[in-house]
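> let's see this in three dimensions:
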Amino acid sequence: MAGNPEWLAKVTEPALEPALPIIDPHHHLWVHPGSRYELEELLADTGQGHNIRATVFVECMAMYRADGPEHLKPVGETEYVNGIAAKSASGGFGEMRACAGIVSYADLRLGSAVDEVLEAHIAAAPARFRGIRHASAFDASPEVYPTHTNPPEGLLGHKDFREGFKRLSKYNLSFDAWLYHRQIPELTALARTNPDTVIIFDHFGGPIGIGRYEGKRSEIFAQWKKDVAELASCPNVVAKLGGINMEVNGYGWHKRDLPPTSDELVAATRDWYLHSIDIFGPKRCMFESNFPVDKLSCSYGIVWNAYKKIASGFTAEEKKDLFHDTAARVYRIGAA
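A predicted model of the protein is given here:
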């Protein structure tokens, strides 16, 4: 079965450039029926030979509070992750610092009332809380599954959402944007009207490759390049490079008898990475794992080998930005 350890173990590779310091700026933690990904599972992945120094947790509706006001229930996720981060920071599990940055959810449609939620998140993890992700990924195609927060169409332009978004800069919080490729102009409009808030463009803007988009990758890529050029003109936007091996992206890795090698990942997806780096510049780009979501398709060691092959033509200083320094700066992660 795709994504399970037995399937992933069918293809292994030694880590390339094993000394290169890495901050993984995007992973999740959860305990679902039949699916567990907590510190132990994360450590098994980050221990595959690459020099992972620290990680950033990004919200996934894990461990919300069971009771209390509805708008404050997501604070339970920050409390949960901060506990895991403290466990990692004890040093008892190695040098890697898991969840050195935490990005959680708040319903920005609360407008100015979202201040209470933001302050509760900060209080729950004062040394680690860095930002909010309120996913907006929406597509009317029935084959495209709605994202976990089930957003309405055009969320980023809604008046109440915009009012809540404006509160982020007051607390020096960033915004992680998860959307689909047709929505990139909506994010550009948001970025232009909120220049004081750092926006992280997740997963290339979710280029869809299933349903009505299947077989149209070249057409989608051509329009995506135009839309991303406009987005990159906003200096407050940085890009996370990864998260393109999900089922919705349409590469179908999970349907194969064998998982992909790093060479296969590079051959299939290189252009998305290289164009992003070209248009944003290395100082505004960071490679990400998006685990365990992308684990459906490939192993952790393989995906970081693919990134190192994609970055092989860049200078040592540019690699520092792509693998470590951009993430450290954006998420305010200290020595790692």
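> from here on, just use CA atoms for contacts and neighbour counts.
Noted.
> all helices for the stretch 51-200 of the chain, in order.
75-89, 115-124, 159-165, 184-193 (DSSP state H, counting those that start in this stretch).
> and the longest one, how far from the chain's centre?
In other words, helix 75-89. Distance of helix 75-89 from the chain centroid (CA atoms, centre = their mean, to the nearest Å) equals 18 Å.
> got the angle for that helix vs helix 115-124?
For helix 75-89 against helix 115-124, the angle by axes from the mean of the first three to the mean of the last three CA atoms, to 10 degrees is 20 degrees.
> go on, the last one?
Note on geometry: by the same axes, to 10 degrees, helix 184-193 and helix 115-124 are set 90 degrees apart in direction.
> how about this one, so we can line them up?
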Amino acid sequence: MTIDSHQHFWKYNPVNHGWINDEMQNIRRDFLPDQLGPLLREHHIDGCVTVQVDQTEDETMFMLSLAERYDFIRGVVGWIDLRSPDLEERLQHFRQFPRLKGFRHIVQGEPKGFLADRKFIEGVNKLARYNFTYDLLIYHHQLEEALAFVRQVPDVKIVVDHIAKPSIRTGEKTHWELNMAALATFKNVYCKVSGMVTEARWKDWKQEDFNPYLDEVFETFGTSRVMYGSDWPVCLVAASYGEQLAIVQQYIAALSESEKKLVLGENAKTFYNL
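All right, here's what the predicted structure looks like:
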């Protein structure tokens, strides 16, 4: 099974999607399953995991409604208020949806210290009881906080989105590299090779820009804890679906067939219980 472990759908709204700035005008429109389905078929991808953009429970229900209509949406990563006093009740409610696999919070947009919030940590820990996963969306400068956070959620399956968004456009990786190596020592933590083109020079990237970062990810996490994701349609500001996929395919070309299958789908299947 080949899986795109990270993509998004939205009905564009300039208020809800204010993060789509003028430089990203080509994604200021709706992106829905009828547009993604042909791309998955073209590239021989069996299914996808769709991930929240808005931080509302309505967003979670929107994605679940799409998953009911489109079989290729194998899993949903929604949003829930992980600091809410009603969290247990909400998790009980959401466990009825088999396509709902986990949750994410946009930590990259939060102030310093957010990952140390006791209520947030307690909320993430509750996910394990319901077999829900947690997607960790951070920038590279938040990795030290992420390390302290991960130490406190040992029973939760966590995946780092977009290789923690290193500064590929500048080539800086020393602190990112050290912290990613430390993060990889936690066996409950996986890593998505996704979202890389948007951290590079959008109009002037090349394969060689990504290889040092991919070297570190594969060396530390190994082929059993790395999964491919497109970050479509966000990737379109810097690359077509095929171009961003080719970066990963070229990098793993020398791996065994069994290792390629792990990276391109089997790890996502295991992590999200697809």
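> and the TM-score between these chains?
The TM-score (TM-score structural alignment, normalised by the length of structure 2) is 0.89; 260 aligned residues with a CA RMSD of 1.8 Å.
> check the helices of the stretch 51-200 of structure 1 for me and report the most buried one.
Among those, ranked by average contacts under mean count of other CA atoms under 10 Å, first place goes to helix 75-89 (a mean of 21).
> and that helix, what does it pack onto?
strand 97-104, helix 115-124 (3 or more CA pairs under 8 Å, 6 or more residues apart in numbering; DSSP states H and E).
> what sits against residue 166 of structure 2?
Counting by CA atoms under 8 Å, 6 or more residues apart in numbering, residue 166 of structure 2 makes contact with 139, 140, 172, 173, 176, 199.
> strands along the stretch 101-250 of structure 2, start to end?
With DSSP state E, counting those that start in this stretch, the ranges of strands along the stretch 101-250 of structure 2 come out as 133-136, 158-160, 189-193, 226-228.
> adding distance to residue 316 of structure 1, write the helices of the stretch 51-200 of structure 1 out as TSV.
Below are the helices of the stretch 51-200 of structure 1 laid out as TSV (distance: least, CA to CA, whole Å):
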stretch	distance to residue 316 of structure 1
helix 75-89	29
helix 115-124	35
helix 159-165	36
helix 184-193	30
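> in CSV: the helices and strands packed on helix 75-89 of structure 1, plus distance to residue 6 of structure 1.
Converted to CSV, those look like this (distance: least, CA to CA, whole Å):
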stretch, distance to residue 6 of structure 1
strand 97-104, 25
helix 115-124, 38
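> looking at those, which is closest to residue 153 of structure 1?
strand 97-104 (21.5 Å; CA to CA).
> show residues contacting the closest one.
Strand 97-104 of structure 1 has contacts (CA under 8 Å, 6+ apart) with 39, 53-60, 74-75, 77-78, 81-82, 84-85, 88-89, 121, 128-133, 176, 331-333, 336.
> kindly recompute the last result at 7 Å.
53-59, 78, 85, 88-89, 128-133, 331, 333 (CA atoms under 7 Å, 6 or more residues apart in numbering).
> pull out the buried members of the residues you listed.
By neighbour count, with 16 or more other CA atoms under 10 Å, the contacts of strand 97-104 of structure 1 hold 53-59, 78, 85, 88-89, 128-133, 331, 333 as buried.
> would you map the helices across the stretch 151-274 of structure 2?
In the stretch 151-274 of structure 2, the segments counted as helices under DSSP H, counting those that start in this stretch are 174-183, 207-221, 241-251, 257-261, 267-272.
> which one of the ones you listed has the most crowded surroundings?
helix 267-272 (a mean of 22).
> in this structure residue 229 of structure 2 contacts residue 40, no?
No: in this structure residue 229 of structure 2 lies outside contact range of residue 40 using CA atoms under 7 Å: 11.9 Å.
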